[in-house]
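> Structural data only, the sequence is not supplied:
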């Protein structure tokens, strides 16, 4: 979001901006860092707003900050209004021809590393007046209510009311294991054989365990695997497979290096078809910030460079 506190010189707009920043971060210090002002200025703005409204907006302890019921109602009403103001300011930026302001992106750590990390330095050199606020979050949250301009997730999981832009080529999962593990335990010949193997399970941030999904010639098999270890980090799953702990099922790009040098071998390859990759998505009913448009352009160039010649 454009730093309205600095541009407005104070007043209601500044107080509302401060309020929404604290509501988003659940932290006065983090909100102050986002808006490039002091924590005491944030605290004063919130205190003044609470006094004016005659209502407490936050419950504050030494360890946590949370919205009160009154704060939740105010945030729900303010977010679309402030988004409209932001759109008006960004339309001026568009006419000026220079992308600027903050673009907030929500994505999993894996998506950030695969999609954003390769282009960050080039993008920020090309658009020095754009600030990227990237939040790593594996949950499938609501980017609109959480105050983000865009999110990145698997194309098949993008909500239907969003505009989606492909930011990776089609992807493929790979079942992988070390030569030592396969020498000791043998190879599974079809997905259901995995019930006889040690598997490295993946847990979503929601707490749910991922059921491995395979498909061949229109036949789908979902396997609720078991094994000695459950992880929430996919690169660590690859490391565990290299160490011979068991079979891992991960996005292929994470295992390319150990597959190339022989530390891992692929299994059930004919059961692992391609699927649409990751998409950047944003609300279709909103004005698209110039900074986000610029980022989409850079990411699409990156996708093109990854496509086979």
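Right, received. Where do you want to start? Note that the structure is a prediction, hence the values are computed from the model and not measured.
> going forward, measure contacts between C-alpha atoms and count neighbours the same way
Fine.
> could you list every residue that touches the most centrally placed residue in the chain?
Closest residue to the average C-alpha location of the chain: residue 107 at 0.6 Å, with CA atoms, centre = their mean. Residues in contact with residue 107 (CA atoms under 8 Å, 6 or more residues apart in numbering) are 134-138, 151-153.
> try residue 220
213-214.
> what does residue 229 give?
199-201.
> Okay, and which of those map to strands?
Taking DSSP state E, the ones among these that sit in strands are 200-201.
> In ChimeraX, how would I select just the buried ones from the contacts of residue 229?
Buried residues among the contacts of residue 229 (16 or more other CA atoms under 10 Å), as a ChimeraX selection:
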select :199,200,201
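> Same list, the contacts of residue 229, but as TSV with distance to residue 170 please.
As requested, the contacts of residue 229 are exported to TSV (distance: CA to CA, whole Å):
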residue	distance to residue 170
199	25
200	24
201	23
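> Residue 247 touches residue 177, doesn't it?
Yes: contact criterion CA atoms under 8 Å: residue 247 and residue 177 qualify, at 4.8 Å.
> ok, the two, which is more surrounded?
Between residue 247 and residue 177, residue 247 has the larger neighbour count (other CA atoms under 10 Å), namely 31 against 28.
> wait, what's in contact with that one?
Applying CA under 8 Å, 6+ apart, we find residue 247 in contact with 175-178, 197-200, 241.
> Give the closest residue to the residue nearest to the centre of the chain in space, chain neighbours not counted.
Spatial nearest neighbour of residue 107, chain neighbours left out: residue 152 (4.9 Å); criterion: CA to CA, 6 or more residues apart in numbering.
> just checking, the one you found touches residue 296?
No: if you go by CA under 8 Å, residue 152 and residue 296 don't touch, sitting 11.4 Å apart.
> Put this next to the previous one:
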């Protein structure tokens, strides 16, 4: 390949990760024009269009998807080899790339990554937050974070949190004005605060008790893809929400929010750090895994206690 080909491949992967030439340029410290020229030059040599471009979006062609699926793992191996050579002191050095869910916030960044970067000053960390599920290997990430049920079976998964639970909650004033639901069907008569999913639809509230299941489309007065915005709207007394207990425990303990239908709120597997089990684990990722195991699951407790 052309001697600048490796750089061009990194540009391709950055465009895939960021979803735009401008985002890739910011990640790589290049101009948008340089990114565009790199892609155009590679496409010219391959005689294949890798991206469909409009004024508003950039998306992989079918050929581009096949190309990325092959070069992603290869580039990651090259990067890991380079980082291992530079880690001759035994201290991890290089870049750790992580794909994480939207709204993960302090549960991951403040509780884990800041500690990680303080411990390993030679490591750089890049995170990309998004709702869609991706192939972390093909798109050049070292690891990802997702709910246990979403982690691919061929991955190694390390618990980051305890099992999670969604709670039906509102303010005491909201229930005083609109009544307290006593059955799941009662929720259909309330003003919901809904979460918009990556596919564009509104999340249907999933409730279960002794094998009886409901998936409710509670009419949303407010819908958003931002979990923290949903929490603020519920706390303002403007609707009833179906929110992760882990994010609202302080409000529940203080009485600012009240939960109902608790017998219908069943726990499910929490967040997991996951990475390929069939490949060499780079030093930076090994250090992160060790830190996760050391700290235990969030809220922090010895891992042995959680798994007992």
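Perfect, I can see it now. Treat the numbers as computed from the prediction; the structure is a model and nothing was measured.
> Find residues that contact each of residue 152 and residue 296 of structure 1.
Contact criterion CA under 8 Å, 6+ apart; residues shared by residue 152 of structure 1 and residue 296: residue 280.
> Secondary structure of residue 135 of structure 1: a strand, I assume?
Yes: assessed by DSSP: H, G, I helix; E, B strand; the rest coil, residue 135 of structure 1 belongs to a strand.
> From residue 44 of structure 1, how far out is it?
Using CA to CA, to the nearest Å, residue 135 of structure 1 is found at 26 Å from residue 44 of structure 1.
> With residue 89 of structure 1 instead?
As judged by CA to CA, residue 89 of structure 1 and residue 44 of structure 1 stand 26 Å apart.
> ditto for residue 216 of structure 1
The gap separating residue 216 of structure 1 from residue 44 of structure 1 is 61 Å, by CA to CA.
> now swap in residue 176 of structure 1 and tell me
When distance is defined by CA to CA, residue 176 of structure 1 is 55 Å away from residue 44 of structure 1.
> list the buried ones in the helix or strand encompassing residue 44 of structure 1?
Secondary structure assigned from DSSP states H and E places residue 44 of structure 1 in helix 39-53. Buried residues in helix 39-53 of structure 1, counted by 16+ other CA under 10 Å: 39, 42-43, 45-47, 49-50.
> Which residue ranges of the stretch 151-300 of structure 1 form strands?
162-166, 173-177, 200-202, 212-216, 219-223, 229-231, 248-251, 265-267, 278-283 (DSSP state E, counting those that start in this stretch).
> With distance to residue 292 of structure 1 as added columns, please give these in a markdown table.
Putting the strands of the stretch 151-300 of structure 1 into a markdown table (distance: least, CA to CA, whole Å) gives the following:
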| stretch | distance to residue 292 of structure 1 |
| --- | --- |
| strand 162-166 | 12 |
| strand 173-177 | 29 |
| strand 200-202 | 32 |
| strand 212-216 | 34 |
| strand 219-223 | 37 |
| strand 229-231 | 33 |
| strand 248-251 | 27 |
| strand 265-267 | 38 |
| strand 278-283 | 9 |
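> quick one: contacts for the nearest residue to residue 257 of structure 2 once chain neighbours are set aside?
Excluding its sequence neighbours, the residue lying closest to residue 257 of structure 2 (CA to CA, 6+ apart) is residue 171, at 4.6 Å. Shown in contact with residue 171 of structure 2 (CA under 8 Å, 6+ apart): 234-237, 256-258.
> corresponding residue for residue 122 of structure 1 in structure 2?
Residue pairing (TM-score structural alignment): residue 122 of structure 1 is matched to residue 115 of structure 2.
> how close does the residue nearest to the centre of structure 1 sit to residue 133 of structure 1?
Separation of residue 107 of structure 1 from residue 133 of structure 1 (CA to CA): 11 Å.
> and if you look at residue 52 of structure 1?
From residue 52 of structure 1 to residue 133 of structure 1 the distance is 31 Å (CA to CA).
> again, but for residue 219 of structure 1
42 Å.
> Between the two, which has more neighbouring residues?
Between residue 219 of structure 1 and residue 133, counting by other CA under 10 Å, residue 133 is the more crowded of the two (14 against 8).
> Output the contacting helices and strands for the helix or strand just after the helix holding residue 44 of structure 1.
As assigned by DSSP H and E, the chain's next helix or strand after helix 39-53 of structure 1 is strand 58-60. Here strand 58-60 of structure 1 touches strand 65-67, going by 3 or more CA pairs under 8 Å, 6 or more residues apart in numbering; DSSP states H and E.
> Next secondary structure after the strand it packs on?
With elements assigned by DSSP H and E, the helix or strand that comes after strand 65-67 of structure 1 is helix 69-96.
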